[in-house]
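Peer 1: What follows is a predicted structure for the sequence shown.
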Amino acid sequence: MSSNYKKLGDYIRPLNERNRDLQVKTLLGVSIQKILMPSIANTVGTNMKTYKVIKKNQFAYGPVTSRNGDKISIALLQEFDEAIISQAYTVFEVIDISKLHPEYLMMWFRRPEFDRYARFKSHGSARETFDWDEMCEVELPIPSIEKQQEIVNEYNTVTNRIKLNEQLNQKLEETAQALYKHWFVDFEFPNEEGKPYKSSGGEMVFNEELDKEIPVGWEFSYLGNYSTIKGGKRMPSGSKLIKEQTDSVYIKVADLGTSKYVQLDNTFEYVPSEVAPKISRYITHKDDVVISIVGTIGVVKIVGESLNGANLTENCMKITKLKRITSSYLYHYLVSKEGKEEIKIRNVGAVQAKLPMYNLESFPIVIPKAEIINEFENKVISIDKVLNERNIESKTLTKLQSVLLSKMSKVKERTPKEVNNEI
């Protein structure tokens, strides 16, 4: 053990408080993104008295690691004062927060080196687990609490800026979506005099397929008539994605993110060079609209410039070569209330839902006049510009987060001489 490294077991203790009185209602789960999030588990008929209670600044982790790929599910509760989690998780806390800062420890758990260590130390024949004894054997540098707080503050400054960008981008996307609804659902786009079309007496015509009126001169058709829809491709049998950068990046559903545009960052994986020719036909291009079709269905994004030529997972389809409509118009339609409802009713499959290609090709779509589409595009371009600028900044900040985490292994105290020099 390095001189400044300490065994974690001397600083943490396990907890096993149960929800016996059913007073705690908030049910959370631990994700591989290392956050506690609302659980999607079906709890009908479940005895919630056996669930474990976790409180603010306490940790939970899933000991079973064989199902998580390269990551271990572990998180620190900060958003709630208390919650309940499955009995499958191990709950623990820092014994003395004046010696070990919980957020400093969570930073250590976020390091990819910790994930590799936990996977290496996991054991078991039927399923591999990283048990409590192994957790206690984890070694990490534990400087003074003042130094820990300094490191946490630096990391949180970057993290909070990323969160702020996400919040601002969400507001911008809501603005663009509200504009879409006003123009193409309420039909209140500006007429030739700049007034709201429908409420100003704009001429409407009844459309039998939609069972509602649409503006005169607009058309109704199906998505397949105005685009080309193609599926992605799974990796060939026996092949695996790699973290090492090649000429072929691979887009998975998990990579689609939360913003309108999906852009390349350091979380993406790559197709090995010798495998790439086998799936070279299944690639995306800038401004293609991508939609997830298996499992989590209906995640819709536009392919950004940085992913032009990227390979696409078989769990998505791309909508490309658009005619008479733009990527932004189609995106906002698919994520609208009306679009989501259409996606939902077109899912098939009892065991695992799926959105088939023919059901996407037959998606009903209204085709506005070209000048209205173009005017809408001009308005959202300015919004998209700010969105992309903030996304680029956030990706830079995410890289800085990784640098800060990697520096933790080299943490050391300032010497008295260094402190005196600062004074």
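Peer 2: Sure, I can see it. Numbers count the residues shown, from 1 in each chain.
Peer 1: use CA for all of it now, contacts and neighbours both
Peer 2: OK.
Peer 1: How is the one residue sitting closest to the centre of the chain assigned, secondary-structure-wise?
Peer 2: Against the mean C-alpha coordinate of the chain, by C-alpha atoms, centre = their mean, the closest residue is Gly257 at 4.0 Å. Secondary structure, DSSP: H, G, I helix; E, B strand; the rest coil: Gly257 is coil.
Peer 1: check contacts around it.
Peer 2: The contact partners of Gly257, by C-alpha atoms under 8 Å, 6 or more residues apart in numbering, come to none.
Peer 1: where's it relative to Asn391, distance?
Peer 2: 11 Å (C-alpha to C-alpha, to the nearest Å).
Peer 1: what do you get for Ala118?
Peer 2: Counting by C-alpha to C-alpha, the gap from Ala118 to Asn391 is 32 Å.
Peer 1: List the buried residues of the helix or strand hosting Leu168.
Peer 2: Element membership for Leu168, per DSSP states H and E: helix 145-184. Using 16 or more other C-alpha atoms under 10 Å as the burial criterion, the residues of helix 145-184 that qualify are 147-149, 151-152, 155, 158-159, 162, 165-166, 169-170, 172-173, 176-177, 179-181, 183-184.
Peer 1: next one: stretch 374-385
Peer 2: Quick answer for stretch 374-385 (16+ other C-alpha under 10 Å): 376-377, 380, 384.
Peer 1: Stretch 269-277 now?
Peer 2: By neighbour count on 16+ other C-alpha under 10 Å, the buried set for stretch 269-277 is 269-272, 276.
Peer 1: Please give me every residue in contact with the closest residue to Glu342 other than its chain neighbours.
Peer 2: Distance criterion C-alpha to C-alpha, 6 or more residues apart in numbering; nearest residue to Glu342, sequence neighbours excluded, is Phe363 at 7.5 Å. Counting by C-alpha under 8 Å, 6+ apart, Phe363 touches 222-224, 342.
Peer 1: which one of the residues you listed sits closest to Met357?
Peer 2: For the contacts of Phe363, the closest approach to Met357 (C-alpha to C-alpha) belongs to Gly224, at 9.5 Å.
Peer 1: ok, then the element right after the host helix or strand of Thr398?
Peer 2: Using DSSP H and E, Thr398 falls within helix 370-406. Once the chain leaves helix 370-406, the next helix or strand it forms, by DSSP H and E, is helix 416-422.
Peer 1: Against that first model, consider the following:
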Amino acid sequence: MELKKCKIKDICNINSSSISSKDKIEEIIYLDTSNLTQNEINSLQPFSFENAPSRAQRKVKHNTILYSSVRPNQKHYGILSNPEEHMIVSSGFITLDIKPEKVEEYDAMFLYYILTQDWVTSYLQTIAENSVSAYPSINANDLGNLCFSFPNINSQRKIAKSLSNLDRKISLNRSINQNLENLAKQIYDYWFVQFDFPDENGRPYKSSGGQMVYNDKIKREIPIGWEIFPLFEGADVQYGFPFSTELFTDEKTSIPVVRIRDILDGTISAYSSEPTDEKYLLQEGDVVIGMDGNFHMNYWHDNRSYLNQRCVRIRTKAGSVISSTQIFYELKPYIKAKEASVKGSTVGHLSDKDLKGLYLINPQSNRIFDPKKIFDNILSMTIHNRQQIIQLTKQRDELLPLLMNGQVSIK
């Protein structure tokens, strides 16, 4: 495969256009750097032109590549496909647009995938950490001076299409999971907050006059016949193992270690050769919580990872009617309130005492009300999709450098 070397600045217009009063725009749709991660936009904000943030400056269009200038390792980057009219992005982004005279030689999506390779991210992070600014950052010249090898335009488009197909499947699974999580939360609120679960006759319990009794432990009414258990009685609770950081390695071993940083994304960032007890082994559906800093919460998705210290896993007990989903949503308000109570630069800590002050509702099922079965089915689908996301992401990340350096070709 014949390759052509060139710098980004030779094929792209960088930070090419900014908004001004001459544009006569009344309202903008604003994208901040924190709301874009690995081409996933989680929020867009409408503003009147007069009230827009001072950083709302950069104009974008179809196939504009966005790359955050701050902390490249946080991966706040993406490529826009037919953005909304009057969409404006933060000046914290560096914008790249293929020059009009180069669009028949260079494909924007291919360039996006080149820039998102792990080695490129690591290289830019190194530059950022050596910058003179108050925080690790890069500038337009750092991106513009990057030099890459490009195959012919047809090969670029084939490679980009193959990788974007994987990304579309990943994005679809994330969207499905978001809908499943919204559904689970809606059902939880209806059954365990409003207590309008179906009674023996299929009617909403509380709204139909179902009897309620005040419970002093949780300071609210619950349906008659339901119980309140301390967390450690209603579920199986296990703290993580104090793995030695000196024995951590990037090389895969039989002991993948789940640290606080891994909980939200469900990733593994370290392995160990240190022997440990099987009681620290996680299972699919375990609720995992970080106990320092941000108290991240998530469901775990495999049966082979071990939990590190300063994390806790909470598992349903055999024969219990309490599900992982119920545990997650009952504990979340307390965990988030504890997190919010931490002041200033103080690092928050979730203690054994904190957890022992928490309670779980033990519902009473009936012939048509089986909350654990419903919640477990939803969680099973969510975990299956998450496993697919992890596998597809792994395939994409392994395929990306091979396609870029010509070791693998697409016919």
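Peer 2: That came through fine. Quantities reported herein were computed from a predicted structural model and do not represent experimental measurements.
Peer 1: Would you mind checking the contacts of Phe363 of the first structure for buried ones?
Peer 2: For the contacts of Phe363 of the first structure, a burial check counting by 16+ other C-alpha under 10 Å picks out 223-224, 342.
Peer 1: thinking again about what came up before, counting contacts, what elements does the helix holding Thr398 of the first structure pack onto?
Peer 2: Under the contact definition 3 or more C-alpha pairs under 8 Å, 6 or more residues apart in numbering; DSSP states H and E, helix 370-406 of the first structure sits against helix 102-110, helix 145-184, helix 327-334.
Peer 1: quick one: which of those is nearest Met357 of the first structure?
Peer 2: Using C-alpha to C-alpha, these put helix 327-334 closest to Met357 of the first structure, at 15.0 Å.
Peer 1: downstream neighbour of the closest one in the secondary structure list?
Peer 2: helix 337-345.
Peer 1: equivalent range in the second structure for stretch 167-175 of the first structure?
Peer 2: Matched against the second structure by TM-score structural alignment, stretch 167-175 of the first structure falls on residues 175-183.
Peer 1: Could I get the buried residue list for the helix or strand following the helix holding Leu168 of the first structure?
Peer 2: Per DSSP H and E, helix 145-184 of the first structure leads on to strand 204-207 as the next helix or strand towards the C-terminus. Using 16+ other C-alpha under 10 Å as the test for burial, strand 204-207 of the first structure gives Met204.
Peer 1: tell me what strand 204-207 of the first structure is packed against?
Peer 2: strand 212-215.
Peer 1: if I look at Ile32 of the first structure, how far off is Lys56 of the first structure?
Peer 2: 20 Å.
Peer 1: er, Tyr270 of the first structure I mean
Peer 2: On the measure of C-alpha to C-alpha, Tyr270 of the first structure and Lys56 of the first structure end up 38 Å apart.
Peer 1: cool, Leu210 of the first structure as well?
Peer 2: With C-alpha to C-alpha as the criterion, Leu210 of the first structure and Lys56 of the first structure are 51 Å apart.
Peer 1: ditto for Thr246 of the first structure
Peer 2: 42 Å.
Peer 1: all helices in the stretch 1-150 of the second structure, in order from the N-terminus.
Peer 2: 8-11, 108-115, 118-129, 140-144 (DSSP state H, counting those that start in this stretch).
Peer 1: Dump those to CSV, plus distance to Pro151 of the second structure and mean neighbour count.
Peer 2: Converted to CSV, the helices of the stretch 1-150 of the second structure look like this (distance: least, C-alpha to C-alpha, whole Å; neighbours: other C-alpha atoms under 10 Å):
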stretch, distance to Pro151 of the second structure, mean neighbour count
helix 8-11, 14, 19
helix 108-115, 10, 21
helix 118-129, 18, 17
helix 140-144, 19, 16
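Peer 1: Asp32 of the second structure: which of these is closest?
Peer 2: So among the helices of the stretch 1-150 of the second structure, helix 140-144 is nearest, using C-alpha to C-alpha, at 17.6 Å.
Peer 1: residue contacts, the spatially closest residue to Cys6 of the second structure that is not a sequence neighbour?
Peer 2: Leaving out its chain neighbours, the residue that sits closest to Cys6 of the second structure by C-alpha to C-alpha, 6+ apart is Cys147, at 5.4 Å. Counting by C-alpha under 8 Å, 6+ apart, Cys147 of the second structure touches 5-8.
Peer 1: Check the gap between the counterpart of Cys147 of the second structure in the first structure and Val303 of the first structure for me.
Peer 2: Cys147 of the second structure maps onto Glu139 of the first structure when the alignment is built from TM-score structural alignment. Taking C-alpha to C-alpha as the measure, Glu139 of the first structure falls 42 Å from Val303 of the first structure.
Peer 1: can you give me how far stretch 375-384 of the second structure is from the chain middle?
Peer 2: 18 Å (C-alpha atoms, centre = their mean, to the nearest Å).
Peer 1: picking that back up, tabulate the helices and strands packed on helix 370-406 of the first structure in CSV, adding columns for distance to Leu28 of the first structure.
Peer 2: Converted to CSV, those look like this (distance: least, C-alpha to C-alpha, whole Å):
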stretch, distance to Leu28 of the first structure
helix 102-110, 18
helix 145-184, 21
helix 327-334, 29
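Peer 1: what's the closest of these to Glu17 of the first structure?
Peer 2: Once these are compared by C-alpha to C-alpha, helix 102-110 is nearest, at 19.3 Å.
Peer 1: residues in the second structure aligned with that closest one?
Peer 2: So helix 102-110 of the first structure sits over residues 108-116 in the second structure, by TM-score structural alignment.
Peer 1: Please apply the same query to stretch 394-402 of the first structure.
Peer 2: Under TM-score structural alignment, the match for stretch 394-402 of the first structure is residues 389-397.
Peer 1: After superposing, tell me the mean distance of that stretch to the first structure.
Peer 2: By mean C-alpha distance after the TM-score superposition for the first structure, the fitted stretch 389-397 of the second structure averages 2.7 Å away from its aligned residues in the first structure.
Peer 1: Name the residues that touch that stretch?
Peer 2: In contact with stretch 389-397 of the second structure (C-alpha under 8 Å, 6+ apart) are residues 117, 163, 166-167, 170, 173-174.
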